[in-house]
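Trainee: Structure for the following, please:
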Amino acid sequence: MIQPITHQIIDTKSAPSAIGPYSQAVKAGDAVYISGQIPLDPASGDLVDGDIDAQIERVFDNLEAVAEAAGGSLAHVVKFTIYLTDIDDFPRVNALMERKLQKPYPARAAVGVAALPKGARVEADAILALG
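Mentor: Presented below is the predicted three-dimensional model:
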């Protein structure tokens, strides 16, 4: 008989609380699925200033905090999806990823969107493999 995969909800005060009916992340087996992170300051819950570089940095800091709460790090990411309200900001995402990550880089997708929650200019989610 096949045993069902159990899952664990990941929650940390080091990243913004969910702003809807979802969890910061869910761990199922050795996989961790991190919900989309927008550039909210975890302490205040407010969007960081409008500067795109500051917003990208905050998004990746939030992803990193959730990854660590799950027992991993950004080095365990196998896939990112990046959402941008201005796809021309993608080179700035590349620059930050080169600074924060080491080769071999994970897979990723970039999606241009019309709008993001709370007026954010960037959002990202991630899948980690811990095993």
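Trainee: only C-alpha atoms for contact and neighbour calcs from this point on.
Mentor: Noted.
Trainee: helices or strands next to the longest helix along the chain in the packing?
Mentor: Secondary structure of the chain per DSSP state H: the longest helix is helix 52-69. Packing partners of helix 52-69 (3 or more C-alpha pairs under 8 Å, 6 or more residues apart in numbering; DSSP states H and E): strand 31-37, helix 90-100, strand 122-129.
Trainee: Swap in 10 Å and give it another go.
Mentor: strand 7-10, strand 25-28, strand 31-37, strand 77-84, helix 90-100, strand 122-129 (3 or more C-alpha pairs under 10 Å, 6 or more residues apart in numbering; DSSP states H and E).
Trainee: quick one, which of these is nearest to residue 16?
Mentor: Ranking these by proximity to residue 16 (C-alpha to C-alpha) places strand 31-37 first, at 8.1 Å.
Trainee: circling back: present the helices and strands packed on helix 52-69 as TSV; the columns should include distance to residue 51 and mean neighbour count.
Mentor: What follows is those, written out as TSV (distance: least, C-alpha to C-alpha, whole Å; neighbours: other C-alpha atoms under 10 Å):
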stretch	distance to residue 51	mean neighbour count
strand 7-10	29	14
strand 25-28	27	20
strand 31-37	16	22
strand 77-84	13	20
helix 90-100	11	14
strand 122-129	11	24
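Trainee: Sequence B follows; please return its structure for comparison with A:
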Amino acid sequence: MKKIINSAKAPASIGPYNHSVAVGDLLFVSGQIPFNQATETLVTSGIQDETKQVMENLKFILTDAGFTFEQVVKATIFIRDMNNFSLINEIYGSYFNMETAPARECVQVERLPRDVNVEISVIAHK
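Mentor: Below you'll find the model as predicted:
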């Protein structure tokens, strides 16, 4: 049976989806963009700040679901400009232990919701 888990600290959904869905020992977390729910503003002060906000949004959801970044087994990163990869990777990597970092892919896309520069989704396992 699936369990829906939303976080009041993460940006409210702008469509027919939830922040995360738990099924058994797995947690599927919807893609997060650099929106700061506390200030109700989109972070646009640079790709590193944007990535940090995305990772914090993921952290809010993981925490509310009883998970940590250590339990993330898969990540998907969507970026608008592959030239920002190293800057995104620097911030993204600071949330993981290199020896236990998840599998992932990074894809350049033409456009993301609200015209942001980065969106990340994860899957975690207990």
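Trainee: re earlier: between the helices and strands packed on helix 52-69 of structure 1, which one is closest to residue 49 of structure 1.
Mentor: Closest to residue 49 of structure 1 of the helices and strands packed on helix 52-69 of structure 1 is strand 122-129 (C-alpha to C-alpha; 12.3 Å).
Trainee: what stretch of structure 2 does that closest one fall on?
Mentor: Strand 122-129 of structure 1 corresponds to residues 118-125 in structure 2, going by TM-score structural alignment.
Trainee: How far off centre is the matching stretch?
Mentor: 5 Å (C-alpha atoms, centre = their mean, to the nearest Å).
Trainee: Kindly report the same for stretch 120-131 of structure 1.
Mentor: Counting by C-alpha atoms, centre = their mean, stretch 120-131 of structure 1 comes out at 3 Å from the chain centroid.
Trainee: residues contacting the corresponding residue of structure 1 for residue 23 of structure 2?
Mentor: By TM-score structural alignment, residue 23 of structure 2 lines up with residue 28 in structure 1. Residue 28 of structure 1 sits next to 5, 6, 7, 8, 9, 129 when contact means C-alpha atoms under 10 Å, 6 or more residues apart in numbering.
Trainee: With distance to residue 92 of structure 1 added, can I get those residues in TSV?
Mentor: Output for the contacts of residue 28 of structure 1, formatted as TSV (distance: C-alpha to C-alpha, whole Å):
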residue	distance to residue 92 of structure 1
5	38
6	38
7	34
8	33
9	31
129	26
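Trainee: Residue 116 of structure 1: how many residues sit nearby?
Mentor: The number of residues packed around residue 116 of structure 1, counting by other C-alpha atoms under 10 Å, is 14.
Trainee: That one: what's it in contact with?
Mentor: 38, 83, 84, 85, 122, 123.
Trainee: Return the residue of structure 2 aligned against residue 42 of structure 1.
Mentor: Checking TM-score structural alignment: residue 42 of structure 1 goes with residue 37.
Trainee: Could you measure from residue 27 of structure 2 over to residue 4 of structure 2?
Mentor: 10 Å (C-alpha to C-alpha, to the nearest Å).
Trainee: Spell out which residues are contacts of both of those two.
Mentor: 20, 21, 65.
Trainee: what's the spacing between the residue nearest to the first one when sequence neighbours are not counted and residue 83 of structure 2?
Mentor: Just to be clear, that refers to residue 20 of structure 2. Closest residue to residue 20 of structure 2 apart from its sequence neighbours, by C-alpha to C-alpha, 6 or more residues apart in numbering: residue 29 at 4.3 Å. Distance from residue 29 of structure 2 to residue 83 of structure 2, counting by C-alpha to C-alpha: 26 Å.
Trainee: Likewise for residue 60 of structure 2?
Mentor: Counting by C-alpha to C-alpha - residue 60 of structure 2 and residue 83 of structure 2 are separated by 28 Å.
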